[in-house]
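**Student:** Fold the following and give me the result.
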Amino acid sequence: MSVANATDPYMPDGSYAWFRLAISILLSTLGGAGMWAVVIVMPAVQVDFGIDRAGAALPYTLTMIGFGLGNYLLGRFVDRYGIVPPVIASALFLSAGFALAALSTDIWSFSLAQGVLIGLGTSATFGPLVADVSHWFVKRRGLAVACAACGNYLAGVVWPSLIQWNLATNDWRETYLLIAVICLLSMIPLALFLRRPPPETAFSTTPETTPFGQVSTGLSPQALQTLLVIAAIGCCVAMSMPQVHIVAYCVDLGYGVAPGADMIAIMTAAGVVSRLVSGVLADKIGGVRTLLIGSVLQCAALFLFIPFNGLASLYLISLIFGLSQGGIVPSYAVIVREYLPAREAGQRVGLVIMATILGMALGGWLSGWIYDLTGSYNAAFLNGIAWNVLNMAIIVSILVKGRKRLQPVA
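**Tutor:** Next comes the predicted model:
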C-alpha cells in the first residue's frame, strides 16, 4: 500500500468512514420515529376513532409489513443508485405519512398512511443504511454494522420520550405534524453528506485480509441466502415472545403494566450494548460464530423465563435476554458481506432484515394464539425455543461447511 493510500481519509476504515457512520446512526435514529410513534399514540388514536384495541393495533401491523418489504425493495435500489436517493425519499415519505395520518378521518386512512408511507419511509433508514455502511469498513466492519443498527434502538429511547413530552400539551395529531416537520428538515440535509460513492475496493473480488474472509460454505449464493432467511425467521419468532408479550405476561402474573414496560426498556438498552459487543466480536471471529453465540445465549434466556417468574427474576432475565439477542440481527448483515457478492449487498441484507421483521410479526401472533389455546405462556416460550433451535441448527451447518472448505491463504 502506498503512503498516499495509507493516509487517504476516504479509504475503508478511514476518518470519512467514521464520519459517515455517525451520520448514518443519526439518520437511523430520526427515521426510526416511524416504528415507535404509532405505539405511543395508540391509546389516543383508539379514543379518537372510537374503535377497539384490535383495530387500534392494525396500523402498527401494517407499518411493520411496509417496513419489512421496504428493507428489501429499497435495498435493491441502493445497489444501483446509492444510498442518497432512498434516504431523501425516506424523509419525504415520513413527512407526508405523518402529515396525512394527522389529517386522517378514520382508522383506515390512518392505517394506510402508516403502512405505505411511514412503513416504507422508516425502512430506508435501517437495512439499506446498514448495507451502505458495510462498504466503508473492512477491519472494523462488524463494529460499524452493529453501530449503524443501534440507531433503530436509539430511536426507541429518543422518540417515545419526545412524543410523551409533546402529548402533555398537544394532541396526537399535532404531535404527528411536528414529527413530519422534524423529519423533513433534518433528514434531507443529512442525506447530502452521504453523496460520496463507496471506494472501488469495496466491490473488489479479492479476498479481504481477515481470517474469515477466506471461507466458502460450498453453497450457491441462492442456497445460502435461503438458509439465512429461514434462520432469520427462526431466531426472531423466538425473540418476539418476550418482546411482544412481556407486558401481558406481567399483567397475568399480577404485577401490572408498569413493570412490563420497564422490562422492555431494559431489553432495549441491553440490546444496544449487545450490538456493540457483538460487532467487536464479529471483527475477530466472523459473523457466523458471533450469530451462533447470540442464538445460544438467547435460547438459554428463553429457558429461564419458564421456571422463574418472580418480579426480581423477570427483571434480571430481561437484562440477560437483551444482552443475548441484541447482536443477532446485525450479524446477518456481516455474514452477507462475508459470503455473498458485495455489489448485491443492499438487496441481500434487505431480504434477511425483512425475514427478521416477518419473524417478529409471526412470532408475536403465534405466541398469542398458543396462549389462547393453552391459557399459559409456558407453551409459547417452548415454541420460541423450538424455533431458536432451528436457527442454531442452520448456523451450525453453515459453520461446519465453511470449516471443511477453508482455503489456505497464499
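**Student:** CA atoms for contacts and neighbours, from now on please.
**Tutor:** Fine.
**Student:** I'd like the distance from the helix or strand where Ser186 lies to the chain centre, please.
**Tutor:** Using DSSP states H and E, Ser186 sits in helix 172-191. Offset of helix 172-191 from its chain centre (C-alpha atoms, centre = their mean, to the nearest Å): 21 Å.
**Student:** Give me the contacts around it.
**Tutor:** 23, 27, 30-31, 33, 41, 44-45, 84, 87-88, 91-92, 94-99, 101-103, 163, 166-167 (C-alpha atoms under 8 Å, 6 or more residues apart in numbering).
**Student:** redo that, cut-off 7 Å
**Tutor:** 23, 27, 30, 41, 44, 84, 87-88, 91-92, 94-96, 98-99, 102, 163, 166-167 (C-alpha atoms under 7 Å, 6 or more residues apart in numbering).
**Student:** cool, and stretch 257-274?
**Tutor:** With C-alpha under 7 Å, 6+ apart, stretch 257-274 has contacts from 150, 153, 243, 246-247, 250-251, 315, 318-319, 321-327.
**Student:** compare with the first, here's sequence two:
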Amino acid sequence: MGASMTDTLHDRHEKSPSASSTAFGDFLPPSVDSLDHEKQQAVSVGAPSDDWNPTWDDAHSWLVVVGCFIFSAVTAGWGLVWGVFQPFYQNGVLAGVPTPLLSFLGSVAGLCLTAFGGVFGKLADRYGYRPFLLAGSVIWMAGILGSAFSTKLWHFFLTQGVLQGISCAMVFPIVVAVPAQWFLKRRALAIGIVVAGSSLGGAVGTLLIRIMLTRVGQRKALVIYSCIDAVALAIALLLVKERRQPGTRRAPILWFDKSFLGDPVFWSLGACFLVTVFGYLTPIFFLPTYTKEKVPGISDFNAAFTLTVLNLAAAVGRTIIGFIADRFGPVNSLFLVTLLSGLSQMLVWTFVSTYGGIMGFAVLYGFNCGCFISLTPAVAARIYGPSRLAGLSGMLFMFNMPGNGAGAPVAGALLKATGHSWRTVACIMGSLQVLGAIFLLYARFKRESKIIAVI
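**Tutor:** Prediction:
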C-alpha cells in the first residue's frame, strides 16, 4: 500500500505543470474537471492531505504569487516600454539610425525569450528553479546598467537586447509555472495575476521611464531604474519557492517531440501563432509616435501615456481571459480575441486621429492583443492533452520567433516606404492577426466539428 501511494504521488508529480510547459512564457491551468479528477485520484489511493498536495490557497501561496508577479513585471514588462525608448533614442544618442533597425533593436529581447525560453525552462525543470532565477536577476541588472552607459548601436543590442532577453528567457517561463505548484482551486486566478504583471510592469515602467528620460537623461534614468529593479528582484527571490514532494526525482529532458510534425492540426496552430505575432507588436512599438504625429503639440508624457493605458488594459484582459476560457473553451477564446485584436487595428486604429480616439483604441486593442500569450498553452493542452504539453510548448516557441524579431521592423519599413501611411500599416498588421484567427479554424473544427461547443 505504501509503495502504491508513493508511486501514485510520483506519477502525479511527473505530470504536473512545469516551467518548460509554457509557450511564450505563459501556463494554462488545467480544467476544473481535471482538477476534480486529481482530488478523486488522491482520495481513491488513500493519499494524505499533506503539505505537498496543492489544495491550499493559503497566505504563503499568495506570497509566492506576489514574488512571481514582481519577476513578471520587472523582466517581461520591460519589453512593453520600448515605445518610449524608440523616439527618445531616435532623437538623441541613436539619431540617424533607420526606424526599422531601431524597431528590430526593441524586438531583440522578445526574440531571445522565444528562442531560449523553452531551453531554459527545460533546464530549470531538470536542475531546479532557484539557480536560474538568481542568474537571470544578475544578468538583468548587468543589461540595464550596461544600457545606461551605452553610446553606440551595438552597445544597445548587447545590453538592452541580448542580455535582457536572455534574462527574460531564464526567469519568465519559471515564474508563470511556479504558482501551479501551490494552487488547485484558484490556479487560474493565480496564473492570470502573474501574467498580468508583465502588462502592469509595462504600464508603470512607461510612465517612470518617460518622466526620468525627460528630466535626468538616459544614464541617470537607467541607473535609478536599475536600483528600483534591484530591490524588487531581491524581494521576489525571497518570495518565490519551488514546491516539490521530497524524494522525487527530476524527469530527464525531452528536447524535441517529432510526432507532432505529421499532424495538420499542429501546423494549423503554428500558422496561427506565426502570423498573429507578426501583427501583434506594431501598436505597442509605435503608438506614442503615432500620437505625436496626429496630435500636434502634445507632450511626450501624454503621448507615452497611451502606451500605459494599453498595457493596463492588457493586464485586465489577460486576467479575465482565463475565466472566459474555462467557461467557453481556450480554442474558442483564442479565436475570438485574435480576431478582435486584428479588427481593432483595421477598423479602429485606421480612423482615430484625436487623443480621445487613440485612448479608446489603446483600451480596445490592449484588452485583446496580449491574450493569445496566456492562451497558447491552454489551446495546446486542450487539443493534445497535458501529458505532451512540455514538448509541444517548446516547439511552438519557434513559430513566435519570426514575428517577435521581424514584426515591428517590417511595420517600420512599411511606414517609411508608404510615406508614413499609418492606415496601410494598421490594415496590413491587423489583417495578419485576422489571418491567424482563420488559420486556427482548421484545428478548431478538426478536433470539434460542432459550431457550438466548448473547446
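**Student:** check the fit of the helix holding Ser186 of structure 1 onto structure 2 and give the mean distance.
**Tutor:** The superposed helix 172-191 of structure 1 is, by mean C-alpha distance after the TM-score superposition for structure 1, a mean 3.7 Å from where its aligned residues fall in structure 2.
**Student:** mind listing what's buried in that helix?
**Tutor:** 172-181, 183-184, 187-188, 190-191 (16 or more other C-alpha atoms under 10 Å).
**Student:** Ok, stretch 114-123 of structure 2 next?
**Tutor:** 114-123.
**Student:** Stretch 251-260 of structure 1 too?
**Tutor:** Those would be 259-260, for stretch 251-260 of structure 1 by 16+ other C-alpha under 10 Å.
**Student:** so how far is that stretch off the chain centroid?
**Tutor:** 27 Å.
**Student:** okay, how far is it across that stretch, tip to tip?
**Tutor:** 8 Å (C-alpha to C-alpha, to the nearest Å).
**Student:** Equivalent analysis for stretch 359-378 of structure 2, please.
**Tutor:** By C-alpha to C-alpha, one end of stretch 359-378 of structure 2 lies 30 Å from the other end.
**Student:** Find me the equivalent region of that stretch in structure 1.
**Tutor:** Mapped onto structure 1 using TM-score structural alignment, stretch 359-378 of structure 2 spans residues 315-334.
**Student:** contact partners of the matching stretch?
**Tutor:** Here stretch 315-334 of structure 1 has contacts from 142, 145-146, 149, 263, 266-268, 270-275, 278, 287, 290-291, 294-295, 297-298, 301, 304-305, 349, using C-alpha under 7 Å, 6+ apart.
**Student:** Tell me which entries of those residues lie within strands.
**Tutor:** Among those, DSSP state E puts none in strands.
**Student:** Which position in structure 1 pairs with Asp326 of structure 2?
**Tutor:** So Asp326 of structure 2 corresponds to Asp283, using TM-score structural alignment.
**Student:** cool, and Val434 of structure 2?
**Tutor:** Val434 of structure 2 maps onto Val389 in structure 1, by TM-score structural alignment.
**Student:** What about that match, how many residues nearby?
**Tutor:** Counted with other C-alpha atoms under 10 Å, the neighbours of Val389 of structure 1 add up to 19.
**Student:** do the one 4 residues further on as well
**Tutor:** By other C-alpha under 10 Å, the residues close to Ala393 of structure 1 number 13.
**Student:** With structure 2 overlaid, report how far the helix or strand that contains it is off on average.
**Tutor:** Following DSSP H and E, the helix or strand that holds Ala393 of structure 1 is helix 378-404. Once fitted to structure 2, helix 378-404 of structure 1 is off its aligned match by 2.3 Å on average (mean C-alpha distance after the TM-score superposition for structure 1).
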